[in-house]
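*Asks:* predicted model and sequence follow; I will ask about them next.
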Amino acid sequence: MANDKPARRPRAETPKGFRDYFGAEVTERKAMLDAITGVYHRYGFDPLETSAVETVESLGKFLPDVDRPNAGVFGWQEEDADWLALRYDLTAPLARVAAQYRNDLPSPYRRYAMGPVWRNEKPGPGRFRQFYQCDADTVGASSVAADAEICAMLSDALEVVGIPRGDYVVKINNRKVLNGVMEVAGVLDPSDPGRFEDERGIVLRAIDKMDRLGEAGVRALLGAGRKDESGDITAGAGLSEAQADVVMGFVSAKRESGAQTVARLRELVAASAIGLEGVEELETIAALLAAQGYGPDRIVIDPGVVRGLGYYTGPVYEAELTFEILDEKGRKRQFGSVAGGGRYDDLVKRFTGQAVPATGVSIGVDRLLAALRAKGRVGVEAAGPVVVTVMDRDRMADYMAMVGELRAAGIRAEMYLGNPKNFGNQLKYADKRGAPIAVIQGGNEAEAGVIILKDLILGAKIAQSATLEEWKDRPAQVEVARAGLVAAVQRMLAQ
């Protein structure tokens, strides 16, 4: 007789790069998203939910900062040969919607969306393959007033979730200004956009690393290249000293005021028509924001913002949190970016063949939640439900009636559904659930028409206190009439 081995049990673990979210985390995220979407709604934006799955053709080669077509997506092929993939962001699906329903949607179309997105990338500490985004976009508006509105709305959203002024800044730049700098530096030929493409990529990535590498490190990348501490060499753009001076002048163009910064940018790109167009757009955005009361304490023009090398076509913006936190080694560092976006006028064109202006922002939900936790602005343990204990199996209907009355009054409540034989286990369960109150009624209490309310929060405080003196006027357990259950629970919760 064959010695059949039992089937191998599956391992109870999440796939690498994924995680589970439990009660408090889900509640915190929902509360934050509700606050953000309240701001979006106030600005006149409508919600949109799209499928988590798109055709690979629809997604296209538009994953920001990834050079390989369709890189970074979870994809599979259907039997009819169509390739499908999980969405990697919320913008690519919007472009498809804007093209598919262009005759039905208002123009401009303002929408906000939120939900999980998936990236088929190597996971790392704090870097997951599934994460949440919260986006707001305007499709069909060529005026930079739409960009100014997005920046104002982003500022309001950060403040409404608990990031006060002084703890954040929204930075604005313009890809047209960057292109103008490239043209003046001799690495952009307007008559042949494909020329010097590799050099431009190196220059833009170098600018983006200014905070980390400093002026010397960036200048090295603009020239022959840079050797890091490990001895590895990163190839440079091969610019001459004169060309590098133009780029470094742009990197250091930020001045004390937005007007001074714009004036300096105008000097740098004076010989470039596209650069001057970008400067004028920045001036207009600054004026529109100032008219609404958004000053440099919230929104600034910053030439150091570089986003989406092959993606954005005009204004770009980034929300950075400026307060310090401690990293895993106990070192102080600024929290950094939690949101970014910009104008992407070529995305819908893939479907329609016609240029469709669009601009928008994406908030990194998990990063923003982490920032709020670091500041102690979320993470307070949510109160669990009032737990109605079960003393007599044959009186289940009575206990369910109590739960029903509490729920009808808007009080979160549940009946203990485990084995009621051990009452101590019921109280342990209530404690694990974070229950504020346990409702108790045995046979004697039922005959007398009363119930016992046990204040579990107060009981825990008394257990931790060295003296009962401060609690002597407030009993941890009270007896009340059965008819007064709801009112008594409401009073105890209010305390």
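*Replies:* That came in fine, so what should we check first?

*Asks:* CA only for contacts and neighbour counts going forward, please
*Replies:* Noted.

*Asks:* which strand or helix spans the closest residue to Met248 other than its chain neighbours?
*Replies:* The spatial neighbour of Met248 that comes closest, neighbours along the chain excluded (CA to CA, 6 or more residues apart in numbering), is Arg219 at 7.3 Å. For Arg219, the enclosing helix or strand under DSSP states H and E is helix 210-222.

*Asks:* list the contacts of that helix.
*Replies:* 202-203, 206-207, 209, 226, 234-239, 244, 248, 304 (CA atoms under 8 Å, 6 or more residues apart in numbering).

*Asks:* use this one as the comparison:
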Amino acid sequence: MTETKQNAPSRPLARSPRGFIDRRADALLAERSVVEKVLRVYETWGYERLETPSFEYADALGKFLPDQDRPNEGVFALEDDDGQWMSLRYDLTAPLARFAAQNWDSLPKPFRRCAAGPVWRNEKPGPGRYREFWQCDADCVGSARPEADAEAIAMGAAAVEAAGVPRGLYVVNVSNRKLLDGLLAKIGVDVADTTTRLGVLRAVDKLDRLGPEGVELLLGAGRKDESGDFTKGAGLGANAIGQVMAFTSTRKATRLETLAALEAVVGDTALGAEGVAELGAIDATLRALDVFEDRAFFDPAIVRGLEYYTGPVFEAELLTETLDEKGNKVRFGSIGSGGRYDDLVMRFRGERAPATGFSLGVSRLVAALSASGRPPEAAQGPVVILALDSEAMAGYMQMAGELRAAGIAAEVYLGSSGMKAQMKYADRRKAPVVVMEGSQEREAGKVTLKDLNLGAQLAQSIVSNEAWRRERPAQVEVPRTQLVQAVQDMLKP
């Protein structure tokens, strides 16, 4: 009895979860290449590598989580068999705070650590915005000196350049949360009114994306986006909104001029004066490190939306433009950020442990480099040995073994197609070299090597198929005993 469509077993639809993507060799190599370059920069500044688990107990992530029974808004959480909630890490900073508190007595202080790995956010995905992505962080725990913040800024700039962004095509914008806190006190917002304070911080943080009009709406009653979703605002009055917007416009032509403007706006408040003084010390240190306005600038509009920042904050911005799917010019914007978070370790220890750091968004940076025409190095596939004679498979396998023993990635074609399809397979595998041995070559003790990389370059100057066949570019015949040496010579840069 044949199975009908009605009672046929249903098949799952092959699909990726929203906000998650598959990465093949090129993308993986690009990301890992950036990660290693950036980590090497961090290490040259004295930062120690550290790897923490992907999962943390939900209470260790602290203020990221909503106050409800199942803490799964913003993070991906599950309940352990002992009734404790665990969450995939939201970033690499909260796990560092837990690690530092857990190992405080044995750590050198300040404790400098660097780390790289995936993080997960249970947020609405969008173009270029994923629920899983890589970060590469460096943090200094145990120093309250503004020089530590300046070091993070200078090191972040060096990391961006090492990743492949030329000087002049990025800038690290720097501010201090104390400046805005001083302004809020000046306009009558109680420091204990965390709802209003955070509403203002998050609104100003969206200035580059929503523009002044959008931020003014979020400072007031609220804003409805294109989808119809409404975001409640901070609830400020018109006069207070005007003062906040004026504060975001104090950026001047130089860091020193910006400091003078800030002194005039918030220098008469205790917190504002403290913030200006800290930026002044940061400026002096940056100049000592030869980091000038072309690499780091003071921009009071930078506040960062995350709640744990307590002082200086900074954001690395990519200045190059690219085209979106509609052909419009767009900027990638932020590719890294950081700041001071003196209260994060205190959640565990009950006493302040000053800390500051910089985080580079690896996945976003790689996407930006590719879109702007400067992609990281592409992955190269293995040498492919064609299977032209099914009875000679043992010999083909031996060739692959000899190449691998010499440190060369190699594989034998294991399908059942003919030579044309095998060459197409090698091309799709991005093989740099193809090895061919038919019966005549085997009898003569020779193999034919085809340099696919050189062949692709030469093909651009070949004007006809006849010339191609006559010149047989990038193809050589060598003794079988010289296979490894000949392939090594072809692979030399």
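*Replies:* Noted; the coordinates are in hand. The model shown is predicted, which means the values in this text are computed figures rather than measured ones.

*Asks:* strands - which of the contacts of helix 210-222 of structure 1 land there?
*Replies:* Among those, the ones falling in strands (DSSP state E) are 226, 234-235.

*Asks:* closest one of these to Asp366 of structure 1?
*Replies:* Each of those was scored against Asp366 of structure 1 by CA to CA, and Thr234 proved nearest at 31.5 Å.

*Asks:* surely the closest one meets Lys227?
*Replies:* Yes - if you go by CA atoms under 8 Å, Thr234 of structure 1 and Lys227 touch, sitting 6.3 Å apart.

*Asks:* can you show me the strands along the stretch 151-300 of structure 1?
*Replies:* If you assign secondary structure with DSSP state E, counting those that start in this stretch, the strands in the stretch 151-300 of structure 1 sit at 168-174, 225-227, 233-235, 299-301.

*Asks:* name the residue closest to the centre of structure 2, please.
*Replies:* For structure 2, Val362 is the residue whose C-alpha lies nearest the centre (CA atoms, centre = their mean; 1.7 Å).

*Asks:* corresponding residue for that residue in structure 1?
*Replies:* Val362 of structure 2 maps onto Val365 of structure 1 when the alignment is built from TM-score structural alignment.

*Asks:* kindly report the same for Ala371 of structure 2.
*Replies:* Residue-level alignment of Ala371 of structure 2 against structure 1, with TM-score structural alignment as criterion, gives Ala374.

*Asks:* wait, Val476 of structure 2 sits on Thr448?
*Replies:* Yes - under the contact definition of CA under 8 Å, Val476 of structure 2 touches Thr448, with a separation of 5.7 Å.

*Asks:* ok, those two, which is more surrounded?
*Replies:* Under the neighbour definition other CA atoms under 10 Å, Val476 of structure 2 and Thr448 were set side by side, and Thr448 has more, 17 against 12.

*Asks:* how much space separates that one from Val435 of structure 2?
*Replies:* 6 Å (CA to CA, to the nearest Å).

*Asks:* same check, this time on Pro125 of structure 2
*Replies:* 45 Å.

*Asks:* I'd say Ile172 of structure 1 and Glu320 touch.
*Replies:* No - the pair Ile172 of structure 1 and Glu320 does not pass the contact test of CA under 8 Å, sitting 11.1 Å apart.

*Asks:* tell me which residues in stretch 342-354 of structure 2 are buried?
*Replies:* Under the neighbour-count criterion of 16 or more other CA atoms under 10 Å, stretch 342-354 of structure 2 has 342-347, 353-354 buried.

*Asks:* could you identify the most distant pair in those residues?
*Replies:* Spatial extent of the buried residues of stretch 342-354 of structure 2 (CA to CA) is set by the pair Arg347 and Pro354 at 12.1 Å.

*Asks:* who touches stretch 379-388 of structure 2?
*Replies:* Under the criterion CA under 8 Å, 6+ apart, external residues in contact with stretch 379-388 of structure 2 comprise 25-26, 29-30, 393, 396, 399-400, 408-414, 418-419, 422-423, 426, 429-438.

*Asks:* neighbours of the corresponding residue of structure 1 for Gly327 of structure 2, how many?
*Replies:* Gly327 of structure 2 maps onto Gly330 in structure 1 when the alignment is built from TM-score structural alignment. Using other CA under 10 Å as the criterion, Gly330 of structure 1 is surrounded by 8 other residues.

*Asks:* got it, and Ala379 of structure 2?
*Replies:* Ala379 of structure 2 sits with 16 neighbouring residues when counted by other CA under 10 Å.

*Asks:* quick check: it vs Glu441 of structure 2, distance?
*Replies:* Distance check for Ala379 of structure 2 against Glu441 of structure 2: by CA to CA, it reads 31 Å.

*Asks:* same question, Ile462 of structure 2
*Replies:* With the distance defined as CA to CA, Ile462 of structure 2 ends up 27 Å from Glu441 of structure 2.

*Asks:* over to Met393 of structure 2?
*Replies:* The gap separating Met393 of structure 2 from Glu441 of structure 2 is 15 Å, by CA to CA.

*Asks:* ok, Gln84 of structure 2 next?
*Replies:* As it turns out, when the distance is counted by CA to CA, Gln84 of structure 2 lies 67 Å from Glu441 of structure 2.

*Asks:* with Glu315 of structure 2 instead?
*Replies:* Between Glu315 of structure 2 and Glu441 of structure 2 the computed distance is 61 Å (CA to CA).

*Asks:* how about the ones in strands among the contacts of helix 210-222 of structure 1 in JSON lines, adding distance to Lys16 of structure 1?
*Replies:* Listed next are these as JSON lines, based on distance: CA to CA, whole Å:
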{"residue": "Arg226", "distance to Lys16 of structure 1": "34"}
{"residue": "Thr234", "distance to Lys16 of structure 1": "30"}
{"residue": "Ala235", "distance to Lys16 of structure 1": "32"}
